[in-house]
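>>> Quick one: sequence and predicted model below, then my questions.
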Amino acid sequence: MHLAYSAYLVRDYDEAIGWFGEALGWRGSELGGGKRWVRVGGEEGGQLLLARATSDAQLAAVGKAAGGRVAYFVHTGHFDADHARMVAAGVAFAEAPRQEAYGKVAVFADLYGNRWDLIEAPAEVPMESGAAA
C-alpha cells in the first residue's frame, strides 16, 4: 500500500492549478462525472487532491495546514535549478537554502501561506529513507 492523495483545501480550483503549475511545474488532471476532482503533483509520488472550501469553517482553514509548521515536503534531485526557477516564478522563500544532515533544504510558502520544504537529499541518504525535516 501507499498514500495516493492528500486533500488540500483551496479557495478556487483554477488559481491553485495555476500556482502549482507555475511555482512547482506540476500538472493538474481532472476527472469528470459532474463533480470537479482535481489532482496536482509531480512525476513521482503522491498527489494533492484539491478540495474547494465550501463552508465558512473550511474557508477559515485554507492556508493553515499543520498549524503554521512545515506541512509538505517536496524532494528534488535538482535543488539549485528548481530553487532558481521557483524564485523566478515569485515563490516566497522564508530563508536561504541551508545544508542539513538530511540534505539541502529551504522553506517556502504556497499561495495560501502553507509552509513547505524543498529538499535535495545527499547521495548517501535515499529520499525514501524517511529522513524528516
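Received, thanks. Residues are numbered from 1 along each chain as shown.
>>> contacts, neighbours, all on C-alpha from now
Will do.
>>> Does residue 42 touch residue 23 like I think?
No: checked against C-alpha atoms under 8 Å, the pair residue 42 and residue 23 is beyond contact range at 11.8 Å.
>>> Looking at the two, which one has more neighbours?
Comparing residue 42 with residue 23 by neighbour count (other C-alpha atoms under 10 Å), the higher total belongs to residue 23, at 20 against 16.
>>> and the more buried one, that one's in a strand?
No: read with DSSP: H, G, I helix; E, B strand; the rest coil, residue 23 is helix and lies in no strand.
>>> For residue 42, see how far away the spatially most central residue of the chain is.
Nearest to the mean C-alpha position of the chain, by C-alpha atoms, centre = their mean, lies residue 72 at 5.6 Å. If you measure residue 72 against residue 42 using C-alpha to C-alpha, to the nearest Å, the figure is 13 Å.
>>> Identify the residues contacting the residue nearest to the centre of the chain.
Contacts of residue 72 were listed using C-alpha atoms under 8 Å, 6 or more residues apart in numbering, and they are 115, 116, 117.
>>> ok, so of these, who is nearest residue 80?
Closest approach between these and residue 80, by C-alpha to C-alpha: residue 117, at 13.8 Å.
>>> and that closest one, what element?
Residue 117 is located in strand 115-120, with elements delineated by DSSP states H and E.
>>> now the strands for this protein?
5-10, 27-31, 37-41, 47-52, 70-75, 92-93, 98-100, 103-109, 115-120 (DSSP state E).
>>> here comes the other one, which I'd like you to weigh against the first:
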Amino acid sequence: MRQSLFAVTLVVPDYDAAIAFYTRTLNFTLTQDIDLGDGKRWVLVTPPGAVSGSLLLARADGQNQIAAVGNQTGGRVGFFLQTDDFDRDHAAMRAKGVHFEEDPRHEAYGTVAVWRDPFGNRWDLIQFT
C-alpha cells in the first residue's frame, strides 16, 4: 500500500486574498481554482518545487468557521514550510513583508523560525539538518 498526505484545509476569510498571499508573497503555485457554485471554490495552492502536499483554501462559512480563521490549531504552530535554503527563503519572505515572530534559531533537527500568515496562522519555516 502507498499513501501520501494530499492536502490540508486552511480556513481563510477570502479566497482571493489567500490566493494572492500564497502565490505572490510565498511563490506557491495555484494548482486548481474550480467554481463549485453557491460561492464555493476548490482552491489548491502548492509550495514551489513540491510534488505533493497542498493547501486547500476554504473560505470561512458561518460563525464557527469565521472564529477558527487564524486559530485552527489553538495558537500552536500548525503548518511547516520546509526549505532547502533557509537563509534565502527567510530573506525573501522578510523582504515581502512576512512577519516573523522570532529570529532564526538552530535546533537539533535544523534551522527554524516561526512566522504568521496575514490571517493569523502560525507557521515554521524550517530547513532540516
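Structure received. For clarity, every value in this text was computed on a predicted model and none was experimentally measured.
>>> And the TM-score between them?
The TM-score (TM-score structural alignment, normalised by the length of structure 2) is 0.89; 122 aligned residues with a C-alpha RMSD of 1.2 Å.
>>> what residue of structure 2 matches up with residue 99 of structure 1?
When structure 2 is aligned by TM-score structural alignment, residue 99 of structure 1 is paired with residue 106.
>>> how much does the lengthiest helix in structure 2 stray from structure 1?
Assignment by DSSP state H gives helix 86-95 as the longest helix of structure 2. For helix 86-95 of structure 2, the mean deviation from structure 1 after alignment is 0.5 Å (mean C-alpha distance after the TM-score superposition for structure 1).
>>> tell me the contacts of the nearest residue to residue 42 of structure 1 once chain neighbours are set aside?
Among residues not flanking residue 42 of structure 1 along the chain, residue 26 sits closest, at 5.1 Å (C-alpha to C-alpha, 6 or more residues apart in numbering). Taking C-alpha under 8 Å, 6+ apart, we find residue 26 of structure 1 in contact with 20, 40, 41, 42.
>>> Kindly recompute the last result at 6 Å.
By C-alpha atoms under 6 Å, 6 or more residues apart in numbering, residue 26 of structure 1 lies in contact with 20, 41, 42.
>>> Please determine how far the first one is located from residue 34 of structure 1.
With distances defined as C-alpha to C-alpha, the gap from residue 20 of structure 1 to residue 34 of structure 1 amounts to 24 Å.
>>> Just to check, residue 111 of structure 2 is in contact with residue 129?
No: at 7.5 Å, residue 111 of structure 2 does not count as touching residue 129 under the criterion of C-alpha atoms under 6 Å.
>>> which one of the strands of structure 1 has the most crowded surroundings?
Among the strands of structure 1, the stretch with the highest mean neighbour count (mean count of other C-alpha atoms under 10 Å) is strand 115-120, at a mean of 22.
>>> counterpart of that one in structure 2, which residues?
Alignment of strand 115-120 of structure 1 against structure 2: residues 122-127, by TM-score structural alignment.
>>> mean shift of that stretch relative to structure 1?
Looks like 0.4 Å for stretch 122-127 of structure 2 (mean C-alpha distance after the TM-score superposition for structure 1).
>>> what does that stretch contact?
Stretch 122-127 of structure 2 has contacts (C-alpha under 6 Å, 6+ apart) with 77, 79-83, 86, 110-116.
>>> Likewise for stretch 52-68 of structure 1?
In contact with stretch 52-68 of structure 1 (C-alpha under 6 Å, 6+ apart) are residues 9, 10, 11, 71, 112, 113, 114.
>>> Would you format those residues as a markdown table with distance to residue 56 of structure 1 included?
A markdown table is the format used below for the contacts of stretch 52-68 of structure 1 (distance: C-alpha to C-alpha, whole Å):
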| residue | distance to residue 56 of structure 1 |
| --- | --- |
| 9 | 12 |
| 10 | 13 |
| 11 | 11 |
| 71 | 22 |
| 112 | 16 |
| 113 | 18 |
| 114 | 18 |
